[in-house]
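Asker: Can you look at this prediction? I've put the sequence above it.
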Amino acid sequence: MLIRKLLRGRRNAAGTDSVRDDTGWESPRTGAQLLATPYRQQLLRAIQESTSLTAPVFGAYVKEPLQRYAERVQLLPASESHHHSYPGGMLDHGLETCVFGLRLRRQHLLPPKESPERQSSTGELWSVAVIYACLLHDIAKVVVDVDIHLRSGRRWCLWEGTIPDQYRVRYLKGRDYFLHAAANPLLCKEVIGNAGLEWLRSQPELFGLVMYAISGHAERSGVIGEIVSQADRASVAKSLGGKVSNIDKAPRESLQSKLKGAIRHIVTEKIRLNEKGAQGFVTAEALWLVTPLVPREIKSYLLSHGIEGVPSNESRLYDEMQSHGLIMENPDGRSVWKCSVEVGEWRTELFMLKVHKSLVWSGDEEPEVFSGSVGAIDVGESCEGCQLARQQRKDQEQGDKPAIPETLESQDDLEASILDIVTGGDEKAAPDMERQPSRNPDEGAEKLAGQASPGQSSSGEEFLAWLRGGLKNHKVLMNDSKALVHAVDGMLLVVSPKVFKRYCQEVSGEEKGWKEVQDSFQKLKLHKKNKDGGSFHKVKVVGPNKKSSTLSGYLVGKDDLMEEGKEVFDNPFIDLIDGKPEE
């Protein structure tokens, strides 16, 4: 079956797709030529099989826009060092997102809240709208993130038309990573065409949802935006080698390559450099990253993208990075350096990792060096970071398990993969967990779970603040890949124990103490009781192939976790098993 085999094979290697000459110039190609590779032809067939359009209608309203999209993006990558960062990556990402989007669209009766007759008569237009939104959700990256230089010496902008001559691409320094969403409509007409826009405009509500979805207004994009978001994350997870069931049977890249990509992403997109209070400093010798803040960001990034085999223990993570030559050891042979940082009259001491600059930037892309100074201090036995590392290593010898999120049992079909993408897998909370006292908690657990003194926040309140902030800035995923929160029946299911383990990992670097944090959160009494008076609710997760699993967690009102006025749509894959909660 085509759908089952669709994403098993990787895209063509850059060498077979590229028409680059010996001097590094790419030659432009027609849309038909770009779509002619076996992998892209499979994607095109999957898109066509997911609609009920006649061949002439599909050709005019879908295939031609896909060809125009291909001609615009040519062999540009989708990112510099993140997902699909190879020649042709933007084209592959767009097509993959369309395939995932159409599979997810099957879970919705569209247009919503309309009669069966109207859904039957306009449903295919909504399917085409999903294709358009998926195709255009990232397209402006090739306008605002890169400079395109023609061999003639001219700089080319894609709103001028398709690339007319041999070209090279250079990523812009200091680019705005959110600008592409606002700029996506610039290329909307060129890709969709007049006929497609007129068809969309025949349904004003649908036209609005598509425009909001491609321009970064997630709060107004409704079900179209939800589908695009989930499909985008599925394609990204596939590219990064994340756990997307058996969607891709090709050999995975090593953890070493994932760590490299994560370091590049965090340094170039997430942290501040070379200023007072920054998380990183660039010197003539190396890049210095503050611990444990940056390593925890790296670990969080890998886990959020479904990467397996990430050490849960920070010292093991450092060892992994050191063994692959990603960081330089200090004179004592350890990973963590104690450093003095000075700029002007400001001075502080920090524990840091020393990273090769070439890991993040090529020679002509390096930022200016830090105007102050970073100097190593004699580590010796006083290095708290190293003492912590030694203690963690001792704990490690007693048994370390990789921080691999539990997932649904592997299933050899795309529908099961999407189910795994949306729910993040099956992880259950023990029904009596809330009644079990902690046994012999260690110092870290006591720190997390300690009773709040007057005027202090409890660990439950601190967890709540972390969860609210994470949902607001999308660091905590909802209704999505490896999600910690799902919307169901107008409320939010906070998946336990996964969410508490994730919190403890980010706060303390390890999962110890999560039970105490959970107990403290439960005492806030924000959750709804189930019909038996217990705290945990179970939901049934049902995929397109009717296979199912369960998740457990706390059911909390949306207003307790989300911004006021934030519209949240229920996850169509899950239903409460134990019915409505007690009021």
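Answerer: Perfect, I can see it now.
Asker: When you work out contacts or count neighbours from here on, use the C-alpha atoms and nothing else.
Answerer: Fine.
Asker: max-length helix in this structure?
Answerer: helix 116-136 (DSSP state H).
Asker: Distance from it to the middle of the chain?
Answerer: 26 Å (CA atoms, centre = their mean, to the nearest Å).
Asker: Heading C-terminal from that helix, find the next helix or strand.
Answerer: Next helix or strand after helix 116-136 toward the C-terminus (DSSP states H and E): helix 141-144.
Asker: another structure for you, compare them:
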Amino acid sequence: MFQRFKSHFARQPATPQKLPEQQSEVIRDSRGYFRPQSADELLATSLRRQCLQQLWQNSALPEGLYQRFYLAPVKQLLGSVQQVPATPEGDWSGAGGFADLTLKFTTCAVRLAKGHLFPPGAAPETQAAQSLLWQTVVFWGALFYHLPLLRQLDGELEDGHHWQPGVCIPGKLFRFRFRTPENALTVPQEALLAAGLLPEKALMWLVSVPEAWHCLMLHLNGRPSSVPLIDALLQDAAGQVHSPWVKQGGVPTAAEAALASEAGTRPETQSAASANAMKSPSPSTADDTRTLLSLFQSNDEVSSPVNANENDNDLKISKRTGRPSENVAPAGEESS
């Protein structure tokens, strides 16, 4: 009886069929060059597929918007980093370590943020109107959190041209190495990389709430967030996945490491424990969703009406007939 009751409120997988288990193949020739892989190939490992399933389960966005604002940036980022590691040594130093770290960290942060009221301290009607946007700000902040680690990497294509991991998908066989400390990039590139990952409609949504835009920009510039709760959630997630950013291992510059340490210890930043004390049932996101969908009124993939169930906040969106469902997350995976 309990299982039937629980399944009624659980978010159903967005894909009806279960994808066959597949292991992402790392092809490296005798010269040390890797073969570029598609985003689908890179997402084929059980860990990454499980992360996608958990992202979908913990997101309140309708499927079409989840595809644009969550899945598309994830695929683009993974394609641009391929199989690079996150650090020269340690937990995330293996092939594909950066992608594994980013997905696991992002999944953890989104899960921790679920159920919190955003922005903290705002009027209930403001929280109801902006809930979806702030939850998505947490996702983007988490997805971009480890971009500074890419500054320590240098790449080269088979034809001798330079390739910078994180900037673009390599069009030829490639190889990479860690820069020596004296050759490390000193100019921050995170804001530029993030701008390339954010969809245009997402930027329009962000600037519609200046506080959310300002919060994300502070994060991308390595500054303490204007919403301390978000900093606390990201720090908690970093600790749970053993992020090298928390340990300050592999951080490109001492200034960046000092700034990250200061942001994590400043008095007004809340700990994960105090953040948990602020949890309460999520407000209705119907108004927020209608505002978001107004950006897509000319798009054939999304149409009104949108219904928000006050009991379980399960957003449902009607789609035009005749369009097949897109692959959002693999069905049949366990989620948490």
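Answerer: Here it is on my side, so go on. Only a predicted model underlies this, so the values are computations on that prediction, with no experimental measurement involved.
Asker: how much does the longest helix of structure 1 stray from structure 2?
Answerer: Following the fit onto structure 2, the mean deviation recorded for helix 116-136 of structure 1 is 1.5 Å by mean CA distance after the TM-score superposition for structure 1.
Asker: In structure 2, which residues correspond to that helix?
Answerer: Counting by TM-score structural alignment, helix 116-136 of structure 1 pairs with residues 124-144 of structure 2.
Asker: That stretch: which residues count as buried?
Answerer: 127-144 (16 or more other CA atoms under 10 Å).
Asker: next one: stretch 85-98 of structure 2
Answerer: Pro85, Ala86, Thr87, Trp92, Gly94, Gly96, Gly97, Phe98.
Asker: so stretch 423-432 of structure 1 matches what in structure 2?
Answerer: Using TM-score structural alignment, stretch 423-432 of structure 1 pairs with nothing in structure 2.
Asker: Same check on stretch 63-81 of structure 1?
Answerer: The aligned range for stretch 63-81 of structure 1 is 71-89, by TM-score structural alignment.
Asker: ok, back up a step: not counting the match of helix 116-136 of structure 1 itself, show me its contacts.
Answerer: Stretch 124-144 of structure 2 is contacted from outside by 60-61, 70, 74, 102-103, 105-106, 109-110, 113-114, 117-119, 190, 194, 205-206, 212, 216, 219-220, 230, 234, 283-289, using CA atoms under 8 Å, 6 or more residues apart in numbering.
Asker: Tell me the secondary structure of Gly174 of structure 1, please.
Answerer: Under DSSP: H, G, I helix; E, B strand; the rest coil, Gly174 of structure 1 falls in the coil class.
Asker: how about it, what's its partner in structure 2?
Answerer: Using TM-score structural alignment, Gly174 of structure 1 pairs with Pro181 in structure 2.
Asker: Kindly report the same for Gly24 of structure 1.
Answerer: That one, Gly24 of structure 1, aligns with Gly32 by TM-score structural alignment.
Asker: Now its match. Nearest residue, chain neighbours left out?
Answerer: Excluding the flanking residues, the one nearest Gly32 of structure 2 by CA to CA, 6 or more residues apart in numbering is Arg175, at 6.3 Å.
Asker: From Val138 of structure 2, how far out is the one you found?
Answerer: 32 Å (CA to CA, to the nearest Å).
Asker: ok, back up a step: ends of the match of stretch 63-81 of structure 1, what's the gap?
Answerer: End-to-end distance (CA to CA), stretch 71-89 of structure 2: 29 Å.
Asker: follow-up on the earlier one: thought the residue nearest to Gly32 of structure 2 was touching Gly155?
Answerer: Yes: taking CA atoms under 8 Å as the definition, Arg175 of structure 2 is a contact partner of Gly155 at 5.7 Å.
Asker: The two: who's more crowded?
Answerer: Arg175 (22 against 18; other CA atoms under 10 Å).
Asker: for the more buried one, what are its contacts?
Answerer: Gly32, Tyr33, Phe34, Gly155, Glu156, Leu157, Glu158.
Asker: could you redo the last one with a cut-off of 7 Å?
Answerer: Gly32, Tyr33, Phe34, Gly155, Glu156, Leu157 (CA atoms under 7 Å, 6 or more residues apart in numbering).
Asker: What distance do you get for the residue nearest to Gly32 of structure 2 to Glu268 of structure 2?
Answerer: 43 Å.
Asker: before we move on, what about Phe178 of structure 2?
Answerer: In terms of CA to CA, Phe178 of structure 2 sits 36 Å off from Glu268 of structure 2.
Asker: Those two - which one has more neighbours?
Answerer: When neighbours are counted by other CA under 10 Å, Phe178 of structure 2 and Glu268 differ, and Phe178 comes out ahead with 19 against 11.
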